[in-house]
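Engineer: Output the structure for:
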Amino acid sequence: MPLVILSLVLSMFISKHADVPPGVTVDRDLVYATVDGKDLKLDVYWHPDATKPMPLVVWVHGGAWRKGSKKNPRAKGLLDKRYAVASVQYRLSQEAIFPAQIHDCKAAIRWLRSNAAKYKVDPDRFGVWGVSAGGHLVALLGTSGDVEELEGDLGVTGVSSRVQAVS
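Structural biologist: Sure, this is the predicted structure:
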C-alpha cells in the first residue's frame, strides 16, 4: 500500500511540472551566451497566438549553487494565465566562482529582452522567480538593475538587464 501511495504522489508531482498547456510552444536549448567554449542555454515557453505582448517570468533554478537544471520549471499556472516563461541555465559553483552566476542571469535577461518581439513578450514587463540559489540570484537581479559591477559582458550587450518584478 505505501508503494502505491508513493507512486501516486510522484506521478502527480511529475505531471504537474511537465504539463505544457495546449497552444504553448516550447523552444529549448536556445544559446544566450558562450563562455570559455561552453554554451549557456535557456528554454522559452510562449504563446505563438498572442495578439499583444505578454509579460515574461524567468525561472532561475535552485540547487545550493552546485546542482540544478532549467528543465521542467513549475510554469503551468503562469502559462495558463497567458504569461510567457523562460527557464535559465547558469554556471554552477564548481564551474565558475561568483559573480559568474549573476552575470549569466543578466546575460539571459538581455538576450530575452533583445528577442522580445520574436516570443511576443513585453520587454517592459519582465519578472523573475527562483528558489534556493535561484532565489538569491533573482533577489540580486531585482536589486542590482543596471549596476555595472554585476552586469558582466556575456552575450548581448547594450540592452538593459533590469527586471520589473521578483518572486
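Engineer: alpha carbons only for contacts and neighbour counts from here, please
Structural biologist: Fine.
Engineer: Check the burial of residue 8 by counting its neighbours.
Structural biologist: Neighbour count for residue 8, taken as other Cα atoms under 10 Å: 11.
Engineer: for it, helix, strand, or coil?
Structural biologist: Each residue gets one of three states, and residue 8 gets helix by DSSP: H, G, I helix; E, B strand; the rest coil.
Engineer: Equivalent analysis for the one 5 residues further on, please.
Structural biologist: Following three-state DSSP, we place residue 13 in the helix state.
Engineer: this one as well, want them side by side:
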Amino acid sequence: MKKIISAIFYFLVIPLGKLSAQSENTIFPLGTISYKNISYCNDTLTNHQLDIYTPSNGKNSYPVVIWIHGGGWRKGDKSDAMDNMSSTVKEMIAKGYAIVSINYRYSTDFKFPTQIIDCNKAITFIYNHAAKYKIDSDNIALMGFSAGGHLAALLGLSNNNKIKAFYSEAEDPKFKIKLVIDYFGINDITTLKGPGTDNPHTGVTLLLGASASERPDLAVFASPINYIDKNDPPFLILHGDKDLAVDYTQSKY
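Structural biologist: This is a model prediction of the structure:
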C-alpha cells in the first residue's frame, strides 16, 4: 500500500466540493470503469449508496481506497473533495488502485454509532463482493476528510477491537484495514475545542445527541484515540495549523 501514501501528497489542504457529472469525466483517467449508486444495505436510501471506480488495465484485482466524505457528520456526499483532488484521484487509478466512495446516514436524524455502523457495512459489502468488482479484499485502505477522517480513524483503530456496537449484525468483521489516511479528523472528542462542541444543532454535539461534558461516556466511546493498540494499521495524518473548524492539536500525539 506504499504507493497510496505517495499519491495523496498532491494536496495537503483542500476545500471540499461535490463532484458533478461533467467534472467526473475530467477527473478519472480515460477508460476508468465506474459503478454508481450501488446500495450496500439492499434498500433505497441515498445515504446507503456507494460508487466504485477501478482501473481498466485488465488485472484480476486491485487494492482499494475507501473514500469517506466530510460534512460534520450531518451533510456531504460520497463524491465530495474529488474535484479538488483530481491529481490524487488520477494518480491512484493510474497506479492500479480502485476507489470506493461511500455515503452514510447523517447525525441530523441518526446519532452515533449509526455512522460507523454504516461505514463498516459498506466495507463489508465490498469485501463480500470483491471478486465481482475486481477488488483485492486483502488490501483495503481508508481515506477520510474532517468528519470522514474521524470515521476513517475510528474504523482503522477499532477494526481489531471487536466492538459489537459498531456493526449492524453485532459480529466480528471479516476484513482487515491495511492503512488509514486521515485528513484533519477529530481523534479525541473529550479534548476538542471550538465550533460544534456545545451547539446542539451541529458538530459533535449533534452527533452524540449531547455535549462531551454532558455525556463523557459517549465522547470516549466515539473517540478513535481510545482504540489504539500495537496491532493497528499504519496512519498518515494531515492537518493544517490554521484550521478553524477542527483544532489541529487533534492530530498531534
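Engineer: Quantify their similarity with the TM-score.
Structural biologist: Here the superposed chains carry a TM-score of 0.80, computed using TM-score structural alignment, normalised by the length of the first structure; 152 aligned residues with a Cα RMSD of 2.5 Å.
Engineer: Give me the distance between the most centrally placed residue in the first structure and residue 70 of the first structure.
Structural biologist: Centroid-nearest residue in the first structure, with Cα atoms, centre = their mean: residue 87, separated by 2.8 Å. Residue 87 of the first structure sits 5 Å away from residue 70 of the first structure, taking Cα to Cα, to the nearest Å as the criterion.
Engineer: shared neighbours of the two, anything?
Structural biologist: When contacts are counted by Cα atoms under 8 Å, 6 or more residues apart in numbering, the set common to residue 87 of the first structure and residue 70 consists of 42, 43, 59, 60, 61.
Engineer: Can you name the residues that contact the counterpart of the last one in the second structure?
Structural biologist: Yep, that's residue 61 of the first structure we're talking about. The criterion is TM-score structural alignment: under it, residue 61 of the first structure has residue 69 as its aligned partner in the second structure. Shown in contact with residue 69 of the second structure (Cα under 8 Å, 6+ apart): 76-81, 101-103, 144-149.
Engineer: nearest to residue 28 of the second structure, of those?
Structural biologist: Sorting those by distance to residue 28 of the second structure puts residue 79 at the head of the list, at 12.3 Å, by Cα to Cα.
Engineer: And residue 51 of the second structure, what's its match in the first structure?
Structural biologist: In the first structure, the residue paired with residue 51 of the second structure is residue 43, using TM-score structural alignment.
Engineer: From the structure, what's the count of residues near that match?
Structural biologist: When neighbours are counted by other Cα under 10 Å, residue 43 of the first structure registers 23.
Engineer: can you confirm it is in a strand?
Structural biologist: Yes. Under the criterion used here (three-state DSSP), residue 43 of the first structure sits inside a strand.
Engineer: on that earlier part again, pull the contacting residues for the residue nearest to the centre of the first structure.
Structural biologist: The neighbours of residue 87 of the first structure, taking Cα under 8 Å, 6+ apart as the test, are 42, 43, 44, 58, 59, 60, 61, 70, 71, 73.
Engineer: What's the match for it in the second structure?
Structural biologist: With TM-score structural alignment as the criterion, residue 87 of the first structure pairs with residue 101.
Engineer: What residue, apart from its backbone neighbours, is nearest its match spatially?
Structural biologist: Excluding its sequence neighbours, the residue lying closest to residue 101 of the second structure (Cα to Cα, 6 or more residues apart in numbering) is residue 67, at 4.4 Å.
Engineer: number of nearby residues for the counterpart of residue 132 of the second structure in the first structure?
Structural biologist: Alignment note (TM-score structural alignment): residue 132 of the second structure maps to residue 118 of the first structure. Counted with other Cα under 10 Å, residues neighbouring residue 118 of the first structure total 11.
Engineer: ditto for residue 110 of the second structure
Structural biologist: Here the neighbour count serves as a burial measure; for residue 110 of the second structure (other Cα under 10 Å) it reads 16.
Engineer: helix/strand/coil for it?
Structural biologist: coil.
Engineer: nearest spatial neighbour of it, skipping sequence neighbours?
Structural biologist: residue 207 (7.9 Å).
Engineer: before we move on, the earlier item: once you drop chain neighbours, what's closest to the match of residue 61 of the first structure?
Structural biologist: In space, and not counting its chain neighbours, residue 69 of the second structure is closest to residue 148: 4.9 Å by Cα to Cα, 6+ apart.
Engineer: from what I can see the one you found touches residue 75, true?
Structural biologist: No. Counting by Cα atoms under 8 Å, residue 148 of the second structure sits too far from residue 75 to count as a contact (11.0 Å).
Engineer: mean shift between the helix or strand hosting residue 63 of the second structure and the first structure?
Structural biologist: Residue 63 of the second structure belongs to strand 62-68 when elements are defined using DSSP states H and E. Once superposed with the first structure, the aligned residues differ from strand 62-68 of the second structure by a mean of 0.4 Å; criterion: mean Cα distance after the TM-score superposition for the first structure.
Engineer: Going by contacts, tell me the helices and strands next to that strand.
Structural biologist: Under the contact criterion of 3 or more Cα pairs under 8 Å, 6 or more residues apart in numbering; DSSP states H and E, strand 62-68 of the second structure touches strand 98-102, strand 135-145, helix 147-158.
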